[in-house]
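Visitor: got a structure for you, letters missing:
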């Protein structure tokens, strides 16, 4: 059974794909080489839930502009969202080939590894995503969930949950509840130790 926190991570990952734009590819041709309007339309389709149309638009962009990682990243996220993890990994690999510094693709790949139970690989990829983009809120959230649920390291989980809240404006009530749960569990543990 998938826990609520893991479902939240998947939803965050889908939303994050929308942030992977054409201009984030360092060392590539100028962003004008890929029509920003076409990319924006594809993102709009994705945001509106028109996933088949968004996928067709991203696929067209990826074929016409294979040196940009944004279309490949979003295709990978869409494939992961419908459960085609093998295809998603291939598409995310294409994104990372186009731009090894793509933190969104790196974090998306980490989530796929986490789903397969490859916790150590996922941990390394989330850390890599944060090394590439330290203020990447969603990567902090995903790493917090991994520390919390898979590694049972509440102090590390709290650090990343809190960083996520700080970066995202602190309005995520679900994450605030998770923080409170971990803080309460930690204070109960300390209380028991002190009483003995």
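Guide: Looks like it arrived, so ask away. Because the structure is a prediction, the values reported are computed rather than measured. Residues are numbered from 1 along each chain as shown.
Visitor: switch to C-alpha atoms for all contacts and neighbour counts from now on
Guide: Noted.
Visitor: Distance check, residue 47 against residue 64.
Guide: Between residue 47 and residue 64 the computed distance is 22 Å (C-alpha to C-alpha, to the nearest Å).
Visitor: ok, the two, which is more surrounded?
Guide: Using other C-alpha atoms under 10 Å as the criterion, residue 47 and residue 64 rank with residue 47 on top: 14 against 11.
Visitor: just the helices in the chain please.
Guide: Here the chain has its helices, by DSSP state H, at 4-17, 36-47, 51-64, 69-81, 85-98, 103-115, 119-132, 137-145, 154-168, 173-195.
Visitor: Could you list the buried residues of the third one?
Guide: Going back to what we said before, that points to helix 51-64. 51, 54, 55, 57, 58, 59, 61, 62 (16 or more other C-alpha atoms under 10 Å).
Visitor: quick one, that helix and helix 85-98 angle?
Guide: Angle, helix 51-64 to helix 85-98, by axes from the mean of the first three to the mean of the last three C-alpha atoms, to 10 degrees: 40 degrees.
Visitor: Check which helices and strands helix 51-64 sits against.
Guide: Under the contact criterion of 3 or more C-alpha pairs under 8 Å, 6 or more residues apart in numbering; DSSP states H and E, helix 51-64 touches helix 36-47, helix 69-81.
Visitor: Just give me how far the longest one sits from the chain centre.
Guide: Its chain's C-alpha centre and that of helix 69-81 lie 11 Å apart, by C-alpha atoms, centre = their mean, to the nearest Å.
Visitor: The structure to be compared is supplied as follows:
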């Protein structure tokens, strides 16, 4: 059965982003776009309600039910992985994302989730690889740009690449992240001769 995109993607993105700061010091978490049919929409609504009520185990059970009914769909596994990620269960989050990629290699959100896990484990080269893989599949993925900017900024100290990805992130979210805009202005000041850089 072919599933279609719907409004639930926005709801779960907002749900999973709740409480995550949008500053350069944080790793952004994001839920993938959901694909659903009418029966799936009911389960997704119930999973979202369970997450809102602080019942991630119920949400996970509903998502696992979706995965059983749609055995070739990777998206339920990405969401299961995100639940594990939010609980700090890095191994289980990684396993779920890898399963999603095995089922549907084109899902950029699974690469993004693997990047988040690597980022949390402080494995910057692996996180970089996964965020780049996410962007290779979906160039408009704002949070992959943001997290690449973080890595280039803080780990690799490559301000030009960091600024490129910060700018792409801000373009994709219509510049609605004041903390990041402010940080970008500060970084740009470091690159200009009169901005405090030691370079001539």
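Guide: Now that the structure is in, tell me what you want to look at. Keep in mind that this is a model prediction, so the values were computed, not measured.
Visitor: Tell me how the two chains score on TM-score.
Guide: Between these two chains, after superposing, the TM-score reads 0.80 (TM-score structural alignment, normalised by the length of the first structure); 177 aligned residues with a C-alpha RMSD of 2.2 Å.
Visitor: can you tell me which residues contact residue 113 of the second structure?
Guide: Shown in contact with residue 113 of the second structure (C-alpha atoms under 8 Å, 6 or more residues apart in numbering): 78, 81, 82, 93, 94, 97.
Visitor: Just give the number of residues close to the counterpart of the last one in the first structure.
Guide: Same thing as residue 97 of the second structure. Alignment note (TM-score structural alignment): residue 97 of the second structure maps to residue 92 of the first structure. Neighbourhood size, residue 92 of the first structure [other C-alpha under 10 Å]: 29.
Visitor: What of residue 7 of the first structure?
Guide: For residue 7 of the first structure, the neighbour count with other C-alpha under 10 Å is 11.
Visitor: The one 5 residues further on too?
Guide: Per other C-alpha under 10 Å, the neighbour tally for residue 12 of the first structure reads 16.
Visitor: right, and it touches residue 138 too?
Guide: Yes. Between residue 12 of the first structure and residue 138 there is a contact under C-alpha atoms under 8 Å: 6.5 Å.
Visitor: which residue sits closest to the equivalent of residue 141 of the second structure over in the first structure in space, ignoring its chain neighbours?
Guide: Residue pairing (TM-score structural alignment): residue 141 of the second structure is matched to residue 136 of the first structure. Nearest non-adjacent residue to residue 136 of the first structure, counting by C-alpha to C-alpha, 6 or more residues apart in numbering: residue 130, 6.4 Å away.
Visitor: how much space is there between that neighbour and residue 137 of the first structure?
Guide: As judged by C-alpha to C-alpha, residue 130 of the first structure and residue 137 of the first structure stand 9 Å apart.
Visitor: same thing with residue 38 of the first structure?
Guide: Going from residue 38 of the first structure to residue 137 of the first structure by C-alpha to C-alpha gives 26 Å.
Visitor: Who has more neighbours out of the two?
Guide: More crowded of residue 38 of the first structure and residue 137, by other C-alpha under 10 Å: residue 137, with 23 against 14.
Visitor: Please determine how far the more buried one is located from residue 49 of the first structure.
Guide: In this view, residue 137 of the first structure and residue 49 of the first structure are 23 Å apart by C-alpha to C-alpha.
Visitor: now swap in residue 185 of the first structure and tell me
Guide: Using C-alpha to C-alpha, residue 185 of the first structure is found at 38 Å from residue 49 of the first structure.
Visitor: can you pull the buried residues of stretch 127-134 of the second structure?
Guide: Buried positions in stretch 127-134 of the second structure, judged by neighbour count with 16+ other C-alpha under 10 Å: 127, 128, 129, 130, 131, 132, 133, 134.
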